[in-house]
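Engineer: kindly generate the corresponding structure for this input.
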Amino acid sequence: MSHGPSLFDLPFPDSPDLDLERRHAASFNGALCGVDEAGRGPWAGPVVTAAVVLDYDNVPDRLNDSKKLSEARREELFDKIVASAHVCAASASPETIDALNIRSATLSAMVRAVNGLAIIPDYVLVDGRDVPRGLKQPGQALVKGDERCLCVAAASIIAKVTRDRMMVRLEDHVPGYGFAQHKGYGVPQHQAALADLGPSDHHRMSFKPVHLART
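Structural biologist: As a prediction, this is how the structure comes out:
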């Protein structure tokens, strides 16, 4: 179920407000869900999405947008979020990204992440400008939601850490590209590896730099 601006939309300030978010969650029986993604831009690997329903009486300290945190702090918060919240992650493979396009693959994975939660959320907050089609509950897109909303920030951490771990493991199966270091992003090291080795089965062939390296 997709919504544009409506009476459902919840106001959020420019930075997280625990008391406000707790009140919003209470109005939805505590089942307020944040959704975010990691890995839309890389040339290789999956895009990973996450859905999180926080326990607002047990929110980890210094929870924030994953992009503002060190790797060590993200890992620490990941464990605390998983221990205290309802969490589900879902991914879309490079093949799916190539078949659907990155936007559609990401939105589809977001729906699967929400549907995979052990608790059924009553309202969904999605980082960005799109509410995925196929959600069973009302929701709204929240630009810079990972900077403004704690449950979206938590989802950003789950998605980021999950994807980073996947890319580190992928390095063991496909050595030479440096996936453990750059996580599939288009850095010079990755560009040089593509030129030397050509694309792997884990690259997104529809992305221009990969397509050019293939030809």
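Engineer: all contacts plus neighbour counts: C-alpha atoms, from now on.
Structural biologist: Fine.
Engineer: so how far is P94 from the residue positioned nearest the centre of the chain?
Structural biologist: By CA atoms, centre = their mean, the chain has its centre lying nearest to E37, at 1.7 Å. Distance from E37 to P94, counting by CA to CA, to the nearest Å: 15 Å.
Engineer: same check on G139?
Structural biologist: 27 Å.
Engineer: for the lengthiest helix in the chain, enumerate the helices and strands it packs against.
Structural biologist: Ranked by residue count and defined by DSSP state H, the top helix of the chain is helix 150-173. In terms of contacts (3 or more CA pairs under 8 Å, 6 or more residues apart in numbering; DSSP states H and E), helix 150-173 is packed against strand 32-38, strand 47-53, helix 71-84, strand 86-92, strand 123-127, helix 145-148, helix 179-182.
Engineer: how about this one, so we can line them up?
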Amino acid sequence: MTMNKRDVGSLPLFQTPQGANAPFPDFPFDAKSVPDLQFENYLHAQGFNSIAGTDEAGRGPLAGPVVAAAVILPLGAQIDGLNDSKKLSIAKRNILFDVVMDVALAVAVTSISAETIDRTDIRKASLEAMRRSIMRLGVVPDFVLADGRDIPPALPSHMQAKALVKGDGRSMTVAAAAIVAKVTRDRMMAQIGLENEGYGLEKHMGYGSAQHRAKIENKGGITRIHRFSFRPLRKDDFS
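Structural biologist: Now for the predicted structure:
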């Protein structure tokens, strides 16, 4: 995967559909606030009609895929209780997942396997999952809001994008994508855990809990499930 200047960081200017260069707004952010539609409303006012949010779940675990989602919400959509997925209970995330799936104009989800993560790296795998999700949307977006510091690579030239640090706490569209990605991955890990007993994957979702690390030390990792490029699974960590 080739990264270029357009893919990294946040672009200070973007081009409106009318061809004018416009500065991207830097709305104030308070970690105690909830995501809203400030970015989406601004972009709609500049002439963009289909705005996608994208985010991933599962960058840090020792096992399982990284999962990304892309979501397009209707203009002015309001989803009560939507927030950074890490601040919500499992029950609340599941409820919001159903709401997003019902309200959204388009949703797409992509998973990248542990084997692929090991062949590339987690950053590249995460961005590729986001890119594929964007490209699989049933409605073609003309602007993408991506959580984090990087824009997914190799997007079509007509599709502009902006990276938003802590985007899932600032943009309702990104927060919706984060919920879909997180719930989808958790459900995948629950199934993987049932099929691979003893590691507790259905409980900790592949993260490095004490139980999980102890099991890895005693039994090693599971082929195609664990990320063998991650510590403590890397061979040089056992030498």
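Engineer: after superposition, what is the TM-score?
Structural biologist: The TM-score (TM-score structural alignment, normalised by the length of structure 1) is 0.93; 215 aligned residues with a CA RMSD of 1.8 Å.
Engineer: any buried residues in the longest helix of structure 1, and which?
Structural biologist: 150-164, 166-168, 170-171 (16 or more other CA atoms under 10 Å).
Engineer: quick one on the thing from earlier: burial-wise, tell me which of the helices and strands packed on helix 150-173 of structure 1 comes out on top.
Structural biologist: strand 47-53 (a mean of 31; mean count of other CA atoms under 10 Å).
Engineer: now it against strand 123-127, angle please.
Structural biologist: Angle, strand 47-53 of structure 1 to strand 123-127, by axes from the mean of the first three to the mean of the last three CA atoms, to 10 degrees: 140 degrees.
Engineer: in structure 2, which residues correspond to strand 47-53 of structure 1?
Structural biologist: Aligning strand 47-53 of structure 1 against structure 2 (TM-score structural alignment) gives residues 66-72.
Engineer: stretch 63-73 of structure 1 now?
Structural biologist: Against structure 2, stretch 63-73 of structure 1 falls on residues 82-92 (TM-score structural alignment).
Engineer: how close does G128 of structure 1 get to S156 of structure 1?
Structural biologist: G128 of structure 1 is 12 Å from S156 of structure 1, by CA to CA.
Engineer: coming back round to it: quick check: closest non-adjacent residue to whatever residue of structure 2 lines up with the residue nearest to the centre of structure 1.
Structural biologist: Counting by TM-score structural alignment, E37 of structure 1 lines up with E56 in structure 2. Excluding the flanking residues, the one nearest E56 of structure 2 by CA to CA, 6 or more residues apart in numbering is A68, at 3.9 Å.
Engineer: tell me who's in contact with the one you found.
Structural biologist: Applying CA atoms under 8 Å, 6 or more residues apart in numbering to A68 of structure 2 gives the contacts 54-57, 109-111, 126, 129-130, 133, 177-178, 181.
Engineer: roughly how far apart are it and S33 of structure 2?
Structural biologist: In terms of CA to CA, A68 of structure 2 sits 24 Å off from S33 of structure 2.
Engineer: and V139 of structure 2, by the same measure?
Structural biologist: Taken as CA to CA, the span from V139 of structure 2 to S33 of structure 2 is 30 Å.
Engineer: so the two - more neighbours on which side?
Structural biologist: V139 (16 against 10; other CA atoms under 10 Å).
Engineer: tell me the secondary structure for that one?
Structural biologist: coil (DSSP: H, G, I helix; E, B strand; the rest coil).
Engineer: and it? What does it align with in structure 1?
Structural biologist: So, by TM-score structural alignment, V139 of structure 2 is matched to I119.
Engineer: report the contact partners of the residue lying closest to that match once chain neighbours are set aside.
Structural biologist: Take I119 of structure 1 and drop its neighbours on the chain: the residue closest to it by CA to CA, 6+ apart is H86, 7.0 Å away. Each residue near H86 of structure 1 by CA under 8 Å, 6+ apart is listed here: V52, V53, L54, L117, A118, I119.
Engineer: A63 of structure 2 - how many residues pack around it?
Structural biologist: 28.
Engineer: please tell me how far the nearest residue to it once chain neighbours are set aside sits from A210 of structure 2.
Structural biologist: Distances taken as CA to CA, 6+ apart put H226 closest to A63 of structure 2, at 4.1 Å, once the chain neighbours are dropped. With distances taken as CA to CA, H226 of structure 2 is found 16 Å from A210 of structure 2.
Engineer: what of F143 of structure 2?
Structural biologist: 42 Å.
Engineer: list the contacts for A25 of structure 1?
Structural biologist: A31, L32.
Engineer: this completes my enquiry, with thanks.
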